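Q: Predicted model and sequence follow; I will ask about them next.
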Amino acid sequence: MQSANDLKQLLFNINHKSYPAYKSARGAYQFPNYILSIDHVQGDPFAAPSRVSIHVTGKTAAFPPSLYDTYEKRIALQDYLLRQFARAIAPYSFRAKGSGKSGLLGVSRCGQEILERTACVFNAANGSLVLNMEIGFPANGRTIAAQELIRILFDFLPGCVEKSLFYHSLNPKTCAAVAALSEDQQAIRQQLKEKHLTAFVADGAILPRETGVSDLPMKHAVPFSSPDTLRVTLDLPNHGPISGMGIPLGVTLIVGGGFHGKSTLLQALEMGVYNHIAGDGREYVITDASAVKLRSEDSRNISNVDISLFIHDLPGKSDTTAFSTADASGSTSQAANVIEGMESGTGLFLIDEDTSATNFMVRDELMQRVVADSEEPITPFISRVRDLYEKLEISSILVAGSSGSYFHVADTVIQMKEYIPHDITERAKAIAAEFPPFTASVRPFALPSFQRHPLPDKVLTGSDRTKVKVMGQESILVNKSLTDLRAVEQLTDSEQLSGLAALLLEAAERAMDGKKTLIQVVDLLEKEMDEKGLSTFLAPGRPGDLARPRRQEIFACLNRCRNLKFR
């Protein structure tokens, strides 16, 4: 390994040379308190920035093991250090001058959720850490400006590392609070199972977000307050007793007038599958980690999915036990989403009437009289929701603003009034008894087949030089294969899509042999992430920073990839 002085001398030697000479700087260099590794050098100052990693030994970082002795604490600590480093480098980005991206200092931008990321990896075995970042190597035109890079690497960066990645420079109480919150959030998840709950929303939580494009908490929002009949008190190891609304297993209906907070509550529950940072307002909004948000998804790709639980006797004699289409309707897409959610192992469905196919959710009495059941190929969700819970232990939380038919099948009814929930179960049931329940001839409940075997085509496997492009939180492009993920609403970070792209390639190249089922393929991917870490999926041609997606989103991605065929 070379020294920091060697790097400085090398940069002096290539100053004013053509930009490609920067590539000679690749390698690892020992600085006083860390190793700086120049992993990838950009081709020119206008290209994607160079990739640099900072390696700190456990002895130097000196974080107490109590801050990372569980998986949850370790991920929370990584997240905290990444945020601290991002704050430290922000004032220095573009302080070094030049053309193109010269002087850029960048690192993963974390949102309100705490995710496992490759941008900062903490080794629980020895307390060491690696932080990955981007630096725009400076140039004047396409001529190396080495003095500016020396400013970055020798003047700016050491102070940022010292300030944000060493325990002695950080506030010990804040570090302990990060670990404590993580431990408390995990305790709530455990108590959900023990108390037979699907979700918990703490009293005082702030659910509304600042704007439609900002995930920060809304100022002056109405704090959440549980109805007495649904209030539970949980005992947390650090926070102590905490009270809030416990949503029980079964079928829960959320109702209320427009703009009173129905969808806001559901959106908080959607994101409750992740832990949130302190100050977010949803730190103690915790949902069953396997929850799946269902919606209709016109035009999505479906391959060999058994949707016969909901769709049968289609015109043209289409086989709905192995249904395929490149252009799904609202009802067939939502039916497939339910079955694929079951395949992923979910224990909770989250549904908003506004984003659902009406004919998939319910048929009213007048429509049944006009169009006979024998002429309707759709068995609506209302006819299956009880069986999903009673036979498969899959609960449902539904937002309804216009259809009252679900009052008959709901176990719990919550009405939102000016962002405050009220338990109206008894009153709703009493009023519903005055109206006939939804009835229709329904086929017997039969568990769908999950013996689907994915096979990739040459678009995913036939290229020697794989190209990956991630378009925000909307889609991924692997070679020429576009996978649309806009309707997968629980994806919260573009780096999760980068992770999905890497997992898709890994599965196509190594796991999909035509013998393994989709479940077995995803099991293998998760096992590899658990045992080797997410960083094992980093490779040339793939995005540099990944965030770990949930099991449910891995299924969603593979199911939507048009260049995977299932048999």
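A: Thanks, I have it.

Q: drop to CA atoms for contacts and neighbour counts, all remaining ones
A: Will do.

Q: Tell me the spacing between residue 382 and residue 348.
A: 15 Å (C-alpha to C-alpha, to the nearest Å).

Q: Tell me which of these two has more neighbours.
A: residue 348 (27 against 19; other C-alpha atoms under 10 Å).

Q: any idea how far the more buried one lies from residue 250?
A: In terms of C-alpha to C-alpha, residue 348 sits 9 Å off from residue 250.

Q: Please enumerate the shared neighbours of the two.
A: Residues touching both residue 348 and residue 250 (C-alpha atoms under 8 Å, 6 or more residues apart in numbering): 394-396.

Q: Same list, those residues, but as a markdown table with secondary structure, neighbour count and distance to residue 210 please.
A: As requested, the shared contacts of residue 348 and residue 250 are exported to a markdown table (DSSP: H, G, I helix; E, B strand; the rest coil; neighbours: other C-alpha atoms under 10 Å; distance: C-alpha to C-alpha, whole Å):
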| residue | secondary structure | neighbour count | distance to residue 210 |
| --- | --- | --- | --- |
| 394 | coil | 22 | 32 |
| 395 | strand | 24 | 30 |
| 396 | strand | 24 | 28 |
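
Q: Distance to residue 171 added to the residues you listed, as TSV?
A: Supplementary listing: the shared contacts of residue 348 and residue 250 in TSV, determined by distance: C-alpha to C-alpha, whole Å:
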residue	distance to residue 171
394	43
395	42
396	42
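
Q: So the residue nearest to the spatial centre of the chain, which state does it fall into?
A: What sits nearest the mean C-alpha location of the chain, by C-alpha atoms, centre = their mean, is residue 491, with 3.8 Å. Of the three states, residue 491 takes coil under DSSP: H, G, I helix; E, B strand; the rest coil.

Q: residues near residue 462, how many?
A: Residue 462 has 12 neighbours, counted by other C-alpha under 10 Å.

Q: correction: residue 148
A: Neighbours around residue 148, by other C-alpha under 10 Å: 22.

Q: does residue 232 sit in a helix or strand, and which one?
A: With elements taken from DSSP states H and E, the one containing residue 232 is strand 231-236.

Q: quick one: contacts of that strand?
A: The contact list for strand 231-236 (C-alpha under 8 Å, 6+ apart) reads 184, 187-188, 191, 240-246.

Q: got another, please set it beside the one above:
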Amino acid sequence: MQSSDQLKTLLRSVNRKSYPAYKSLRGAYQFDRYILSIDHVQGDPFAAPSHISVRLSHKDTGFPAEYYKDTLTRITLGDFLNRQFEHQVSRYTFRAKGSGKSGLISVSHCGQEVLARTACEITEKGIIARFFIGFPANGRTINATELEKILFDFLPVCVHKAFFYRNLDAAALRHAIFLAEDQAYIRRELKRRSLAAFVNDGAILPRESGISSRPMKDSVPFVSPDSLRISLDLPHKGTITGMGIPCGITLIVGGGYHGKSTLLNALELGVYNHISGDEREYVITDASALKLRSEDGRFIKDVDISLFINDLPNKKDTLCFSTEDASGSTSQAAGIVEGMEAGSKVFLLDEDTSATNFMVRDSFMQRVICREKEPITPFLERARELYEKAGISTILVAGSSGAFFHIADTVVQMDNYHPVDITAATRELCKEYPLSVVQPPAFRLPQSHRIMTWSRPAPSRHSRPGQPERLKTKVYGKDGFSLGKTDIDLRYIEQLTDSEQTAALALLLKYACEHLIDGKRTLPEIVTYLDSQLKKQGLSFFSEGSYISCGYALPRVQEIYSCFNRYRRP
């Protein structure tokens, strides 16, 4: 390791040279109570910015040990510090001048959810912050004087104000840690009390707009129905009340624009912890909950969809079903089976985004098209068995079909954003509108022994002898990415909340293709291995070389499965 004075000398030695001379700066340098590492230098001022990291010891930063005692507190502390660092950096970005990205200082932008990110990682030894800097140049001539400003004037101020306990709002940090521990307590209580989700009284569920996840001003606060209200004694906040959604089949109904989908959206994102001020901090859903919808044109590979689809006219095997272009009903059937494989214990569905013929067949249609001529067993006829035989609850937004009232354990009507428990009333009405009973085929849990495969690209003339071509990834925001020449479409994975999760999925799939897919391992075996390595090594598992980059956030196991299932392979 070199000293900061040596870095200053190096900067002055490369000043006004051609841009590639910046690469001589790579290495680690000791600054005042932190180590600055220049991990990767960009090729020119118009290329992606350089990768920088800062390492600090717990002894120097002075954070109480209980704030990084376990995975929960480390992720929370990392999120809090990253937000502080982003605030500081925003005051200095582009204050150093030059061509292209010269002077850029960029840090991961955090949304309302608290995610584990490579941008700020808390380890047993200390804190690692990762970010990007655009090394300044005039044209393609190095302007080291401006970079010296960034590294010696701007950055030390940002680091000391963002990462040293004595310089932070201690009360705000303590509140963030306590909030995370209260949220974890509620998740444990869900299991203990056989609840699928909890929505606290006073929560603000509507969002500011379709492109903003901040709470809408002057919204109607959530007030739970008396019959579903429970109390929770949290370790730090004390007693809170709210609506406990029991395990089983829950129906959310109501008129248009009364808040049905808003409630479901809050529940689907309740798998994550939220920051203070989001107003959904105590909206907590079973961590394995999976939002499902139909996806016309989806790729499906070797999925046992016989629970829902059987006896196809073309005699295609539904015990091991594959298609390049699934229909809405077939894609939704596959999504449910894949969710079961991923270990999800709560399914979230909205009629508006579901395939109608997959969800229900009314009595008139059953008379016109007899059972023997219909290969689809609708979700209506399987939801009860999914709960009683597989332990999987369903929370369904329904707006057009009354058939689901007959199988619902709980019915919540949203009336101008106010929830009303109408379970008893609908049970009485069901007696007046009996459902024609159709005996579905026998329930059998899907069997999966899917072997993961892929087509390894042929070596190019630039590859080393005996080595396959390295796969390249390109991320398209939150919506998907490409791996080699294949696009993976994740637009309908609605619980992906950050493009950095998509970037992480790209690296996980790339790693699986290069190291794990051998024609012998099953998909669950591969995902289980990746999940175990992420838990063991943390985000350092994403490292492809000698350093880890900023720009990755940890996805759930459910999203890893969803991504791998949408990878088009032979």
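A: Everything's here; your move. Here the structure is a predicted model, which means the values were calculated and not measured.

Q: tm score of chain vs chain?
A: The TM-score (TM-score structural alignment, normalised by the length of the first structure) is 0.97; 562 aligned residues with a C-alpha RMSD of 1.4 Å.

Q: before we move on, the earlier item: would you mind listing the buried residues in the strand holding residue 232 of the first structure?
A: By 16 or more other C-alpha atoms under 10 Å, the buried positions in strand 231-236 of the first structure come out as 231-232, 234, 236.

Q: In the second structure, what range does that strand match?
A: Aligned using TM-score structural alignment, strand 231-236 of the first structure spans residues 229-234 in the second structure.

Q: mean shift of the matching stretch relative to the first structure?
A: Mean deviation of stretch 229-234 of the second structure relative to the first structure after superposition (mean C-alpha distance after the TM-score superposition for the first structure): 0.5 Å.

Q: tell me which residues in stretch 366-386 of the first structure are buried?
A: By neighbour count with 16+ other C-alpha under 10 Å, stretch 366-386 of the first structure contains the buried residues 368, 373, 378-386.

Q: In CSV: the residues you listed, plus secondary structure.
A: Listed next are these as CSV, based on three-state DSSP:
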residue, secondary structure
368, helix
373, helix
378, strand
379, coil
380, coil
381, helix
382, helix
383, helix
384, coil
385, helix
386, helix
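
Q: Relative to residue 99 of the first structure, which of those is nearest.
A: The closest of these to residue 99 of the first structure turns out to be residue 381 (C-alpha to C-alpha; 57.9 Å).

Q: give me the number of residues near the nearest residue to the closest one once chain neighbours are set aside?
A: Leaving aside its chain neighbours, residue 381 of the first structure sits nearest to residue 361 (4.9 Å; criterion: C-alpha to C-alpha, 6 or more residues apart in numbering). Look at residue 361 of the first structure: counted by other C-alpha under 10 Å, it has 23 neighbours.

Q: contacting residues around the aligned partner of residue 326 of the first structure in the second structure?
A: Correspondence of residue 326 of the first structure to the second structure, assessed by TM-score structural alignment: residue 324. Residues in contact with residue 324 of the second structure (C-alpha under 8 Å, 6+ apart) are 297-300, 568.

Q: In ChimeraX, how would I select the buried members of these?
A: In ChimeraX, this line selects whichever of these come out buried by 16+ other C-alpha under 10 Å:
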select :298,299,300,568
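
Q: Kindly state which residue of the first structure is aligned to residue 180 of the second structure.
A: Under the alignment (TM-score structural alignment), residue 180 of the second structure pairs with residue 182 in the first structure.

Q: now the strands: where do they sit in the stretch 301-450 of the second structure?
A: Here the stretch 301-450 of the second structure has its strands, by DSSP state E, counting those that start in this stretch, at 321-323, 346-350, 393-397, 410-415, 418-421.

Q: can I assume the residue nearest to residue 381 of the first structure is in contact with residue 385?
A: No. Counting by C-alpha atoms under 8 Å, residue 361 of the first structure does not reach residue 385; the two are 9.9 Å apart.

Q: For the counterpart of residue 426 of the second structure in the first structure, which non-adjacent residue is spatially closest?
A: Alignment note (TM-score structural alignment): residue 426 of the second structure maps to residue 428 of the first structure. Spatial nearest neighbour of residue 428 of the first structure, excluding adjacent residues (C-alpha to C-alpha, 6+ apart): residue 407 at 6.6 Å.

Q: I figured the one you found hits residue 413, correct?
A: Yes. Counting by C-alpha under 8 Å, residue 407 of the first structure does reach residue 413; the two are 7.4 Å apart.

Q: what touches both of those two?
A: 253, 428.

Q: ok, so what distance separates the residue nearest to residue 428 of the first structure from residue 269 of the first structure?
A: Distance of residue 407 of the first structure to residue 269 of the first structure, computed by C-alpha to C-alpha: 21 Å.

Q: Repeat that for residue 340 of the first structure.
A: Counting by C-alpha to C-alpha, the gap from residue 340 of the first structure to residue 269 of the first structure is 20 Å.

Q: Looking at these two, which one has more neighbours?
A: Higher neighbour count among residue 340 of the first structure and residue 269: residue 269, with 25 against 22, using other C-alpha under 10 Å.

Q: Just the element for the residue mapped onto the more buried one from the second structure, please.
A: With TM-score structural alignment as the criterion, the equivalent of residue 269 of the first structure in the second structure is residue 267. Taking DSSP H and E as the criterion, residue 267 of the second structure maps to helix 260-268.

Q: helices or strands up against that helix?
A: Counting contacts by 3 or more C-alpha pairs under 8 Å, 6 or more residues apart in numbering; DSSP states H and E, helix 260-268 of the second structure is packed against strand 284-285, strand 346-350, strand 393-397.

Q: Skip the chain neighbours and tell me the closest residue to residue 244 of the second structure.
A: Closest residue to residue 244 of the second structure apart from its sequence neighbours, by C-alpha to C-alpha, 6+ apart: residue 198 at 4.6 Å.

Q: Noted, bye for now.
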